[in-house]
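[1] output the structure for:
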Amino acid sequence: MLLYLSIFTILISFVLLYHNWGLNKNAIYLTFVFILTSIFGIAHYLITSGGSRFWLAIFYNNFAALMFLIGPFLYFYIRNTLTDRYSLSKKDWLHFIPTLIAFIGSVPYIFQSFDKKLEIADKIIQNPDIIEEIDVNIFYTMGQSFVFRCSIAFLYLIGCIYLLWKLYPSETKEKQIPKNQLIITYRWLIILITNLSFIFVSFILLAISSEHSVPSKTINDGQVLYIIAGLAYSIMSFSLILFPEILYGIPRRNEAVTPKKKKVKNKIAPEEDPFFDMYKAILKYLEEEKPFLNPDFSVSDIALYLKAPQNHVSYCITYLMETKFSKLKSALRIKHALELLKKGSNSLLTIEAIGKQSGFKTRSNFYAAFKEETGFTPTEYINNEISETIR
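    Alright, predicted model coming up:
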């Protein structure tokens, strides 16, 4: 399970990176957090129950130095997301020092022959307790490395929680930020940090246990902690699917700010939103192409025409047009039907035919939508128009 989950997370990380590259490069940091935690999960699986000497030789300790980057990358992602930037300052490079030290210490192990690594893998498979005797780093043992990595990651997590609290926009600043985007971002960050908290705390406890017992006993005694960490890791990975705005890309907030701000009932005007240009493109497409006249018209038709992710189109309809797609589609069709009726098309076409020309598949659907939109049935509307004309 852990192996498949780790592979799935790596795949979804590349989806995240691909769709966010042009919109928000902070996704690079989040992608590395997911990939590195996945590599850690794969390595742990191979040690405890993998049984593959080849893959264990590849994953065991070769990527250990990179695990020190999980904390810094998480910190960069959350800080830059909350402050609307993606570049690193000169001071930020200090965060890479533990990784550099770990890499230098691992050089003798990393660059030894693969045959030697296969021998080490065989020994670990036969007896996991042999891990304590393997020289993986010239500065510290594998057990100490595990403690250092978990401790550093946990400290960064605490720093991220502090940032989330400290950088929450004040009432004044909140008015200058697209509200829906702010809500989506904070919900996602809270879920991300909550799940990482369970994972990091679980491994901190395992790291403490490893200092007082042999690896095999730590593995056996830590099954509950493994389950907790596994559940949290599962939720963290699959939560991206619940936040398509994050997975498929949402621009940085400052790219949406325009010189003139128009307040509408204490809400940020649509032109303040990162997707305002797409919102205008959708309106133009609906007005000029009238795709809603096709009975099978769907959100995917708009996405294909604009060559944009479907969730971006859904975002524009839900938050900028402030309606549901079904209601938008129905309203546009009824508007078209009213135009036909006003032109006198009912004298040439039956009401059912007007409904079909407006995109409705059945007469009953047309009548129901017409009644909901105008308060009249098509027949009542026509009779009312005739009465008004006679008067």
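[2] contacts, neighbours, all on C-alpha from now
    Will do.
[3] okay, strands next: where are they in this protein?
    Ranges of strands within the chain are 263-264, 267-268, based on DSSP state E.
[4] between these, which gets nearest to W188?
    strand 267-268 (21.2 Å; CA to CA).
[5] neighbours of R187, how many?
    Residues contacting R187 under the criterion other CA atoms under 10 Å number 12.
[6] ugh, wrong one, I meant S364
    By other CA under 10 Å, neighbour count at S364 equals 12.
[7] check the gap between it and K335 for me.
    Look at S364 and K335: by CA to CA, to the nearest Å, they are 17 Å apart.
[8] for T99, which of the strands of the chain is the nearest?
    Using CA to CA, the nearest of these to T99 is strand 267-268, at 42.9 Å.
[9] neighbouring contacts of that closest one?
    175-179, 261-262 (CA atoms under 8 Å, 6 or more residues apart in numbering).
[10] got the contact list for F76?
    Going by CA under 8 Å, 6+ apart, F76 touches 26, 29.
[11] ok, 7 Å please
    By CA atoms under 7 Å, 6 or more residues apart in numbering, the contact set of F76 is Y29.
[12] what of the one 4 residues further on?
    For N80, the contact set (CA under 7 Å, 6+ apart) comprises 26, 86.
[13] now do the helices in the stretch 151-300 of the chain.
    Assigned by DSSP state H, counting those that start in this stretch, the stretch 151-300 of the chain shows helices spanning 171-174, 179-210, 215-221, 223-242, 244-247, 276-289, 299-306.
[14] buried set for the last one?
    By neighbour count, and taking 16 or more other CA atoms under 10 Å as the criterion, the buried residues in helix 299-306 are 300, 302-303.
[15] which one of the residues you listed sits closest to L100?
    Among the buried residues of helix 299-306, and counting by CA to CA, the member closest to L100 is A303, at 44.7 Å.
[16] and this one, please, so the two structures can be compared:
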Amino acid sequence: MCRNNFLPTLAQMLIWNNQMIGEFLLLITGCLGLLITTILLFHRRTNSLVNFYLLFILLYVSIFSLLKSSYHLGIQEFINQTTFGYKRLSLFMFPSLFLYFNRIITDTSKWNVADMLHYVVPVLFFMTVQILEALGYLSSVVIGIFYIFYFFFILFYLLLSIRLYQGSFLSKHPYGKHVSITGRSAKNWILFLLVINTMLCVRVFVIICMDLYHGTLSGFENGIWLWATIITAIFVKLLISPEILFGSKALQKRLKMNLEKTNKIIVLDVWRLEKPTEFNNKQDELLSVKVHKSLIDKIQAIEGVVLNKKLFRNSNFDIHMLAMEVKLPKSHLTFIFKYHCELFFPEFKKMLQIRDAESLIDQGFLKENTIDSLSVTVGFSSYNPFYTAFKKHTGFSPQNYVKQ
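    The predicted structure is shown next:
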């Protein structure tokens, strides 16, 4: 008899311990999230990877984690998950994540009123649940229907985000602002968020299935440790990625340090080292064997010339001049920029020029010179093309960049 009573007690203790571990992890996650959100907020003007939508998502997740964990751990007893219905605001995260991707990929910095249409359904959902709860009509059947709606809503925005990613980053030569700034790092960041979003969607689906099977309504409380782990992964990713946390200036500093240490590495983050599997013509397919055999050496030669000699400061600098400098056939360079670089040569040159301009600004070039002089120094023939390229690659006009 005692043994029969002991087993359920042991199971309850294990469940309680898992819940407590999850709550402690949530508490740490919330504190870490507020710290990182504050850092992003202070660097938002010079960080093109940060916009209102990302800040909203991180701030909501941080506050939610803090409020929930502090209540269940007994740190505070005033605000629980039903207070103000703040838990239901999680529905706003998923269109926000899609809009975050969209604004970066489409190089949109201005506020778009049409974006607010994505929040109509979450607002109606939130108000409906609040009203039904106040009137006492929030039965288990109604909650079950809301559960299913919740899942299909986040699945819809997950699919939209994946489609946007495929159309922008998996095409042969994506030209989003995102790629031109941080290349592979940015793509990996977007892909990472998509994986996180997918995991959250799967978690919701599993919980709904379990609740429907057992005939209970857990309120998505099951597997809270998994939620905490997933959210913690986001903040850890930000901590170990200075180019995302602090913006392009941090990336420039890291690239400069790498270049000073050795010329034996690939510094720029726009290269594709994998061997292409599809070619536009037979000639390219035959040439790939020669190019890929010593691809890294060729890329290092390109970087050594353009970064050390700063040939891009010559407005007439073209791929033919580069071929003569690196002593490679022009056909090899054309192939490399076609199949192994995320940017065609003209865009590659502009990227180098804008990074050079950022570096000069940070060194105080504009204290004694004008922006027109800066544009000519880095290799542009006039101010207008410099302005357009600068805003595309940094997300800011030269004047606004200087003010930061």
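[17] related to what we said a few turns ago, which of the helices of the stretch 151-300 of structure 1 sits most buried?
    Mean neighbour count (mean count of other CA atoms under 10 Å) peaks for helix 244-247 among these, with a mean of 20.
[18] what range in structure 2 matches it?
    Under TM-score structural alignment, the match for helix 244-247 of structure 1 in structure 2 covers residues 242-245.
[19] after superposition, how close is that stretch to structure 1?
    Once fitted to structure 1, stretch 242-245 of structure 2 is off its aligned match by 1.4 Å on average (mean CA distance after the TM-score superposition for structure 1).
[20] now do the contacts for the aligned partner of L2 of structure 1 in structure 2.
    By TM-score structural alignment, L2 of structure 1 lines up with L26 in structure 2. Contacts were defined as CA under 7 Å, 6+ apart; by that measure L26 of structure 2 touches 65-66, 69, 228.
[21] which ones among those lie within helices?
    Members of these lying in helices (criterion: DSSP state H): 65-66, 69, 228.
[22] make a ChimeraX selection of whichever of those turn out to be buried.
    Only the buried entries of those go into this ChimeraX selection, using 16+ other CA under 10 Å:
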select :65,66,69,228
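[23] just curious, which of the ones in helices among the contacts of L26 of structure 2 is nearest to N258 of structure 2?
    Closest approach between those and N258 of structure 2, by CA to CA: A228, at 34.8 Å.
[24] stretch 186-205 of structure 1 vs structure 2, mean deviation?
    Mean for stretch 186-205 of structure 1 is 1.5 Å (mean CA distance after the TM-score superposition for structure 1).
[25] distance of Y137 of structure 2 relative to G85 of structure 2?
    From Y137 of structure 2 across to G85 of structure 2, the span is 16 Å (CA to CA).
[26] what count of nearby residues applies to L170 of structure 2?
    Residues lying near L170 of structure 2 (other CA under 10 Å) number 11.
[27] roughly how far apart are it and R163 of structure 2?
    10 Å.
[28] could you do S62 of structure 2 as well?
    According to CA to CA, S62 of structure 2 and R163 of structure 2 sit 28 Å apart.
[29] what does D115 of structure 2 align to in structure 1?
    D115 of structure 2 maps onto D92 in structure 1, with residues paired by TM-score structural alignment.
[30] can you give me how far stretch 293-307 of structure 2 is from the chain middle?
    28 Å (CA atoms, centre = their mean, to the nearest Å).
[31] one more: stretch 40-59 of structure 1?
    Offset of stretch 40-59 of structure 1 from its chain centre (CA atoms, centre = their mean): 28 Å.
[32] okay, now that stretch: how far is its last residue from its first?
    9 Å.
[33] do stretch 353-370 of structure 1 as well
    Using CA to CA, the end-to-end distance of stretch 353-370 of structure 1 comes to 14 Å.
[34] which stretch of structure 2 lines up against that stretch?
    Under TM-score structural alignment, there's no match for stretch 353-370 of structure 1.
[35] thinking again about what came up before, of all the buried residues of helix 299-306 of structure 1, which comes closest to L286 of structure 1?
    Within the buried residues of helix 299-306 of structure 1, the smallest distance to L286 of structure 1 is 8.6 Å, found for I302 (CA to CA).
[36] make a markdown table from the buried residues of helix 299-306 of structure 1 and add distance to I190 of structure 1 to it.
    Listed next are the buried residues of helix 299-306 of structure 1 as a markdown table, based on distance: CA to CA, whole Å:
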| residue | distance to I190 of structure 1 |
| --- | --- |
| S300 | 30 |
| I302 | 32 |
| A303 | 30 |
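[37] which of the strands of structure 1 sits closest to Q223 of structure 1?
    That would be strand 267-268 among these, by CA to CA, at 49.4 Å.
[38] related to what we said a few turns ago, so S62 and R163 of structure 2 - more neighbours on which side?
    Taking neighbours as other CA under 10 Å, S62 of structure 2 and R163 compare with S62 leading, 26 against 11.
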